[in-house]
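[1] Could you look at this predicted model? Sequence included:
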Amino acid sequence: MTTPVLLPMFSQLLLLFSLMSLSNAAETSDYTTFIECLVKNSSPDDQASVSSIVYSPQNSSFNSVLQAYIKNKRFNTSATPKPAIIVTATKESHVQNTVICAKNMGIQLKIRSGGHDYDGISYVSDTTFIILDLFNIRKIDVNIATETAVVEAGATLGELYYRIWEKSDVHGFPAGVCPTVGVGGHLSGGGYGNMLRKFGLSVDNVIDARIVDVNGKILDRKSMGEDLFWAIRGGGGASFGVILSYTIQLVKVPKITTVFRVMRSLDENATDIVHRYQFVVDKLDDGLFIRMLLQPVSGKVKGQKTIRATFIGMFLGDSSTLKGIMDKGFPELGLKKEDYSEMSWIRSVMWWANFDNTTSLDTLLSRNSDGVNFLKRKSDYVQTPIPKDGLESIWKKMVELGKVGFVLNPYGGKMSEISSSATPFPHRAGNIYKLQYSVNWHEEGAEADKNYMSQIRSLYSFMTPYVSSSPRGAFLNYRDLDIGVSDHGKDSYTEGQVYGEKYFGANFDRLVKVKSAVDPENFFRNEQSIPVKVMQSRRLKK
């Protein structure tokens, strides 16, 4: 980090007074102390920009900045705990100084890169906290000659896909299907998408990274070492530092991809089709990905509900080839020639995001999410096909509950070829599909929250006999505080083990070892962060 050049004392005092006056910060001692620290640690150029990147609750723009990247309305209420300070860093030195000052003050630092954080871990806390928001740190440099790209943590997947397409129509990257997801959290938690059976997870295609460590130093792969580099590719970057950027390996995509979306209800033989899906979906051509949605919907008889299965597929190739694969490997779905649509890979990105074929590709650059709801998500892994009578009992339970649905994402292919210890993400061979529980609602108030949260927890409990066990697996990118939390006290390792083994399996203890080495005082912490083995004493603000 650049050694700061101190301004003359009178100029420093003038700058500090103007910053405090602009945001009425004299009312908040944490804010005043934080500003003083930033000024002290900044170069003259950075000192001039502090007033434009730091927000206190007294600032008129505070709420709009806070709410801009909240994607779950459950954490956007008057009762939701708010940060003491938001830092909207625009350069790496802002990140370094924020880490240094938050650490010196003993205040918890929450790191947000996109807000697609199902349980609000990156922007909510019951203790005094600062949000370091990275949405301004989002440069993307695509190099087709080396088939790589450097993408900063605050960029969105949509921006990444667009910038790749600008340079090449035969390159892509295996990551999520929602364009507004932030790269930082997505990649550090594993990252997956509709090309995982061909190319693996996002983290399987990361070749370098830049991170700000607990001392405010910027490290790349060489200087951080292979243990830390391993940890931040699936172990959650926020437990170890602040991810600034990832260097990713691009993948080759064909000129033509083929997609389809078909629905089948129970009276259209959906139970038999869903049952068969489990036996074939992880064994079909590696270039084929078939997601399945299961939802309770209104039936033909008024007042009665049924189950609808929606099959959403993408194949890295043309429709005639795909038709041959489906006719041979999954004829039970009954796809017809007219069900297939051919398009470029970048257009398939738009299609998965529910845009029609006439929508401008510039839409991928939009950072706004339409239709933000109240929501809850949970996850499981299925390793043995659920029998038909089991499916029928699940349908009955879903109809009884009324609102909760499933999203099934198949594995196999590349996922079965990579060792479970290659990255912290352990859920590789042996899993047929990942199961996401999903419920959205629009009603406000505690009663609605209680109702829908109870529904999804009830279905999760009901599914126990059909999913992985010892431990029951979970996916880090689908953050779920129900499966365990830590208060970072004397029992933090034991508490962390509860959720840590669900997310990371046998990789948990290696993550603890890395964490204990790089952040022994546990500064980078959240409700589900990696604990240190032996907590070193340091007073943390409550």
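    Yes, it's here.
[2] okay, CA-based contacts and neighbour counts for the rest of this
    Will do.
[3] give the contact list for the nearest residue to Thr80 once chain neighbours are set aside.
    The spatial neighbour of Thr80 that comes closest, neighbours along the chain excluded (Cα to Cα, 6 or more residues apart in numbering), is Val124 at 7.3 Å. Residues in contact with Val124, defined by Cα atoms under 8 Å, 6 or more residues apart in numbering, are 75, 80-83, 110.
[4] Put this next to the first one:
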Amino acid sequence: MALISLIASLFLVSVSLPISSSICGEIFSQCMTAQSSYYTRISDQTIHTSNSSLYTTILQSSQQNPRWLNSTSKPLLIVTPLKESEIQAAVLCSRKLGLQVRVRSGGHDFEGLSYLCKTPFVLIDLINLRSVVVNVADQTAWVQSGATLGELYYSIAKKSEVLGFPAGFCPIVGIGGHFSGGGLGTLMRKHGLAADNVIDARLIDVNGRILDRRTMGEDLFWAIRGGGGSSFGIILSWKIKLVRVPKIVTVFTVHKTLAEGASKLVHRWQYVADKFHEDLLLRIIIENMGSGKDKKVQVSFSSLFLGGIDRLMPLMDQSFPELGLQAKDCIEMSWIQSVQYFAGFQKDQSPEVLLYPLRKINFKSKSDYVKQPIPEVGLKGIWEWFQQDQTVFMTMDPFGGKMNEISEFEIPFPHRKGNLYNIQYIVKWDVNSVEETNKHIHWIRMLYRFMSPYVSRSPRGAYINYKDLDLGSNKQDNTSYLEASAWGTKYFKGNFKRLAQVKSKVDPDNFFRNEQSIPPLPASFRITDF
């Protein structure tokens, strides 16, 4: 203990004075060695200071939004642990040395909160913890938080043609953030969210202990499945329940311009998409095509059906004949090929494409939930807004089916029955300059303001995995529960209070924190019985 206290004193001096980054790294390494008898001193591989040759490469490798590349908010140290004991030591040393911690799995935090911080911090990058162990016999898998969705899907498909998992569309998204925020995807109308299918987890708490579902208790296990895991500890791995998928599924994408009646089709879609058979998901992607005088709004109706064309066509003819779907528009394939299809790859490409990185581009995103169909005048306004910017998108993902059957209190994700669909707004741009960034962010904020009358209210809901600091931000050192409620109730509705109560139990000093982390609940607000 005396050695650790001495190390802490030396470290505080090194941070406050112009001492080299390598000395800070050496002190942190000594602390980790002192904390854990299991820690082998391999600082060249595990601890990276700003002087390290790999520092910039590692920092930028999974910053999926280049918008943040020019940020001056960079970690004092990057830790790339090879084993769990190194993460335990890193947490304990960060606490003792007065440093904040940021934890990154895939780097898709939309506001960069998994790798940005306004105070001196350590970035724990889980890039080396990405194993996936599939158990076909009991239809489960253990997956580490550093793995990507693509790696999970690929590993399942290698083991079975009839097992899958209900998670997101983008294969490079990290498991850690996706699961802890809920996890929307193509199978949610049949099987719910990714977090609905988590049955165990391993987590390092603020005291450096490794806990599983039994030892962490049901309250904490509830909180990390949709409440944003970074508020409560570092989630090492997840045990998930795999789901049955047919050997043959069907996909189609039908494109319509406004001149081809897209507006009336979108309007009609709102009345039927959440009521389709649960085997059918029909989402909408709205985007601009062309440029200048040739620019036009295109609406794509993109679908996954868990079955063959022979079953799909009668369902579509009965429920949405206005789309005019024909059998020749449809493609039968395996479930893993459908994963590739929604990620933008071709059916005949190897599933290994799910393991490759994708092109990065600057973007800003926002989200909404729709409870009543948007009237045609509202849709007309959307088309007009799309004419004002170039690379803009709206995706509409329908709920209903299994989503209606799960209580809004089952896990922290509360947006269930009564929501027709989720909206994601995205604007992208190429030039990473202040002027370009401000212009495009202004556009998406104005579109978001325009949408106010047409979306959920009291509160206006938002999806935590589409993180948006425009909704509100915690203070740097002293987070008020009441102030945080301004954004927290948008993501979690009535579950926000319970999340804060769990936070009070497991991290009362608010060590694991960021601009939108769950704050502890003051004693006067405590819930006596969940």
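    Alright, I've got the coordinates. As the structure is a prediction and not an experimental result, all values here were calculated from the model.
[5] which of the contacts of Val124 of structure 1 show up in structure 2 as well?
    Contacts from the contacts of Val124 of structure 1 that recur in structure 2, judged by both residues aligned by TM-score structural alignment, their matches' Cα atoms under 8 Å, are 81-83, 110.
[6] quick check, nearest of these to Thr128 of structure 1?
    Set against Thr128 of structure 1, the nearest of these by Cα to Cα is Pro83 (6.8 Å).
[7] Tally up the residues packed near the aligned residue in structure 2 for that closest one, please.
    For Pro83 of structure 1, the equivalent position in structure 2 is taken to be Pro75, counting by TM-score structural alignment. The burial metric for Pro75 of structure 2, expressed as a neighbour count using other Cα atoms under 10 Å, is 25.
[8] in terms of contact, does Pro75 of structure 2 touch Ile124 like I think?
    No: applying Cα atoms under 8 Å as the test, Pro75 of structure 2 and Ile124 come out as separate, 9.6 Å apart.
[9] What residues sit buried inside whichever strand or helix holds Leu13 of structure 1?
    Using DSSP states H and E, Leu13 of structure 1 sits within helix 9-22. Of the residues in helix 9-22 of structure 1, those scored as buried under the neighbour-count criterion (16 or more other Cα atoms under 10 Å) are 12, 15-16, 19-20.
[10] Quick one: distance of that helix to the chain centre.
    39 Å (Cα atoms, centre = their mean, to the nearest Å).
[11] Which strands or helices does that helix pack on?
    Using 3 or more Cα pairs under 8 Å, 6 or more residues apart in numbering; DSSP states H and E as the contact criterion, the elements in contact with helix 9-22 of structure 1 are helix 29-41.
[12] compared with structure 2, how much does the helix it packs on deviate?
    Superposing on structure 2 places helix 29-41 of structure 1 at an average distance of 2.3 Å from its equivalents, by mean Cα distance after the TM-score superposition for structure 1.
[13] what sits against Gly261 of structure 2?
    Contacts for Gly261 of structure 2 were tallied using Cα under 8 Å, 6+ apart; there are none.
[14] what range in structure 2 matches the lengthiest helix in structure 1?
    Across structure 1, the helix with the greatest residue count (assigned by DSSP state H) is helix 446-462. Alignment of helix 446-462 of structure 1 against structure 2: residues 434-450, by TM-score structural alignment.
[15] mean deviation (superposed) between the matching stretch and structure 1, please.
    Superposed on structure 1, stretch 434-450 of structure 2 shows a mean distance of 0.6 Å to its aligned residues (mean Cα distance after the TM-score superposition for structure 1).
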